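Novice: Dropping the sequence and predicted coords here.
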Amino acid sequence: MKKRKFVKLLSIIMVVTLGITGCSTSSNSGKIDDKQKTAGTGDSVDLSKVTLRFGEVGWSQYQSELKAAGLDNTPYKVEYNTFQGGNLCLQAMAADQIDLTGSSETPPVFAAESQNQGNFKIVAVNHGSTLLQELVVPKDSPIKTVADLKGKKVGYINATTAQYFLIKMLEKVGLKWSDVDAKQMSTADGVTALAGGQIDAFASYGNSIIAAHKNGAITLQSAQDILSGYFPYEASVTALKDSGKKAAIIDYLARVEKANQWKRDNAEAWAKISAKPQGFSEEDGLDVFKKQEAQTKSQVILVDDKVIASQQDLSNVFNSVGLIKNKQDVKNFYTNELNDELKKALSK
């Protein structure tokens, strides 16, 4: 038994290590007081002795935006690790290699299935845009409605918001997952397959949708009114038990909210920084950012019943098609323990 547990732990650590694509550190006390009151206790904590390990997804978005906004002068050290996917961030959290990360609503429902329930709690959410999440078809396709997809080949990205909204779209017109010939593929392969006629429709997001449209694809249905736009921030259970890291998490999320405003006020400057790492031209990056912010202003918000209900629906949908074996009560991986202190920090 002990040997099996060791092998399983070793495999998790190997996956996490392979998933890391970059590591960097930011530390600059500036003029900020290194000592702050800890959440809930009022006791003073020396943040200069704290290291907050943050998991980035895809590229160094958070490190870049805090630096650009002049908000990287944290009184604690921040260690950044970049992973190619929110699922890998949460695997790292399960192995206690990071303290804080952000993801879409999808990775947490799978991470919670692990033996230690993933060693995470969702402590806050970034409410953002739901644009560029679409079901697209070729320009001259005879498919005019979602109902026309019955028996057709539909590409999708497995265990993502794309699969979630595709299931919801099918359900709305009375179709089941088994009524279509669903083809699991990557974003890049999906764009190629759609253009080449290997699939009849493609459910995807982000720059793959832009690429599909540039190839002539048209929107069959947008998921902008299906998705919540909630992007959870997960903190490790271990970090939440540490008063210093807990205080650093609250401070860091408050800085992210200030950076959200800086990006809106400096859209062109942000596009110069963010477009290339996301696979956009600078022009497309600026256009996408402005449209997304016009639809929904990016904002760090507290955990509440509406946030939890959205996550529960996603979990239920994935359970209904067998992606999640057990029915979940997602409240178990949420916590509002930071709400009071975070609310104060966000209002400053």
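Specialist: That came in fine, so what should we check first?

Novice: from here on, contacts and neighbour counts on C-alpha atoms
Specialist: Will do.

Novice: roughly how far out does stretch 268-283 sit from the chain middle?
Specialist: Offset of stretch 268-283 from its chain centre (Cα atoms, centre = their mean, to the nearest Å): 19 Å.

Novice: And the contacts of it?
Specialist: Around stretch 268-283, the neighbours that count as contacts under Cα atoms under 8 Å, 6 or more residues apart in numbering are 59, 61, 64, 65, 68, 207, 263, 284, 285, 286, 289.

Novice: Please enumerate the strands of the protein.
Specialist: In the chain, the strands defined using DSSP state E lie at 20-26, 35-37, 44-46, 51-57, 77-83, 100-102, 120-127, 133-137, 153-156, 181-184, 201-205, 218-222, 230-236, 299-301.

Novice: Against that first model, consider the following:
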Amino acid sequence: MKRRSVLQGAVAGATGLALPALVRAADDLKELRLDYAYYSPTSLVLKRFGWLEQDLKKDGIEVKWVLSAGSNRALEYLNANSIDIGSSAGLAAVLARANGNPIRAPYIFSRPEWTALVVRRDSPIRTLADLKGKKVAATKGTDPYLFLLRALQTVKLHRSDIEHVGLQHADGRVALEQGRVDAWAGLDPLMAASELDAGSRLIYRNVAFNTYGFLNVREDFLARHPAQVHRVIAAYEQARKWTLANTSQAARILSEEAKVSLEVALLQLKLRTDLSNPLPSAEHVKALQAAAPILTEEQLVKPGTNLNKVIADLVDTQFARAQLGGAAG
């Protein structure tokens, strides 16, 4: 029996889909489009070694890689049908789905501490309360932006209490270091580079406010090509396990791709990236439920939006269960 037929049968059993539905999908896919991102080191490993290309080539499917500069870009590409699979922060994905982006998340690519609030080395700002009235750079629609809002809330400040400067992550770093903004909601590896290269200081860290790294799939693509989504997840698993076993080599790949020093890449990968739990579960649902109220309080979603339903529709805890049941570690 051909490998594809075996895989499709396995997928049907794992997902509860009938085999005829998969057959009707005809696997007429000619090109699979997915993103890579410096905030997702395993995507860089996967892209570097070409494991997905090697697997899909047998079925005449080409792979197209698109760089995502932030969660907002990945989610925009998904919504515009420019890519089929994209990586973003969990809370950013909730915001996108709540506002009509038809995505599901069947895989967790990391649990990172990839964002914090950053100031220049000589800044007089020491605490969150000192940010009142100050210019703070952050990329809207991303975990750093939502982290900023949640952090402000801990000292009873709101978005209106600061001057938000909307910049993409790399531009936010430059603006901070040049003194054009007072603070920046950073994102690794840019944040780590600013720390190590420019002496920037992290004035507020909270790993619980960093939402997980979600691999999102357009719902229509998931419905038409579930077997291929499983193959992408299998490739990500290969990259995850390789990274865990070869962290220093993975850091070198990150360093080369993101054009940061090896020291910066090691800081991001060894100290701020947890790759131990790739299966979406109640843990991720609960984390998003705890984070979601900020979306309502800051009027980022329509009044009356049922965010618990949005989260339940987003986090697919069943699709990859059979595939990843014993994968963690």
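Specialist: Arrived safely, thanks for sending. The shown structure was predicted, so the numbers you read here are calculated from the model rather than taken from an experiment.

Novice: Report the TM-score for the pair.
Specialist: Aligned and superposed, the two chains score 0.78 in TM-score terms (TM-score structural alignment, normalised by the length of the second structure); 308 aligned residues with a Cα RMSD of 3.3 Å.

Novice: ok, back up a step: with distance to residue 279 of the first structure and mean neighbour count added, can I get the strands of the first structure in TSV?
Specialist: Formatted as TSV, those follow (distance: least, Cα to Cα, whole Å; neighbours: other Cα atoms under 10 Å):
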stretch	distance to residue 279 of the first structure	mean neighbour count
strand 20-26	17	15
strand 35-37	40	17
strand 44-46	40	17
strand 51-57	14	24
strand 77-83	16	22
strand 100-102	20	26
strand 120-127	22	25
strand 133-137	16	25
strand 153-156	20	24
strand 181-184	22	17
strand 201-205	13	29
strand 218-222	20	18
strand 230-236	21	25
strand 299-301	24	22
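
Novice: could I get those strands as TSV with distance to residue 336 of the first structure?
Specialist: Below are those laid out as TSV (distance: least, Cα to Cα, whole Å):
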stretch	distance to residue 336 of the first structure
strand 20-26	28
strand 35-37	18
strand 44-46	21
strand 51-57	20
strand 77-83	23
strand 100-102	15
strand 120-127	6
strand 133-137	29
strand 153-156	34
strand 181-184	36
strand 201-205	30
strand 218-222	32
strand 230-236	12
strand 299-301	11
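
Novice: so which of the ones you listed comes closest to residue 256 of the first structure?
Specialist: Judged by Cα to Cα, the one of these that comes nearest to residue 256 of the first structure is strand 299-301, at 7.6 Å.

Novice: superposed on the second structure, where does that closest one end up, distance-wise?
Specialist: Aligned to the second structure and superposed, strand 299-301 of the first structure gives a mean residue distance of 2.2 Å (mean Cα distance after the TM-score superposition for the first structure).

Novice: For the stretch 201-329 of the second structure, which segments count as helices?
Specialist: Counting by DSSP state H, counting those that start in this stretch, the stretch 201-329 of the second structure has helices at residues 219-224, 226-245, 247-258, 262-266, 282-291, 293-297, 307-314, 321-324.

Novice: How about the stretch 1-150 of the second structure?
Specialist: Using DSSP H, counting those that start in this stretch, helices in the stretch 1-150 of the second structure cover 3-15, 19-25, 41-49, 51-57, 71-79, 90-98, 143-153.

Novice: which one of those helices is the most hemmed in?
Specialist: Most buried of the helices of the stretch 1-150 of the second structure by mean neighbour count (mean count of other Cα atoms under 10 Å) is helix 90-98; its value is a mean of 26.

Novice: For the counterpart of residue 142 of the second structure in the first structure, which non-adjacent residue is closest in space?
Specialist: Residue 142 of the second structure maps onto residue 160 in the first structure, with residues paired by TM-score structural alignment. Spatial nearest neighbour of residue 160 of the first structure, chain neighbours left out: residue 106 (5.7 Å); criterion: Cα to Cα, 6 or more residues apart in numbering.
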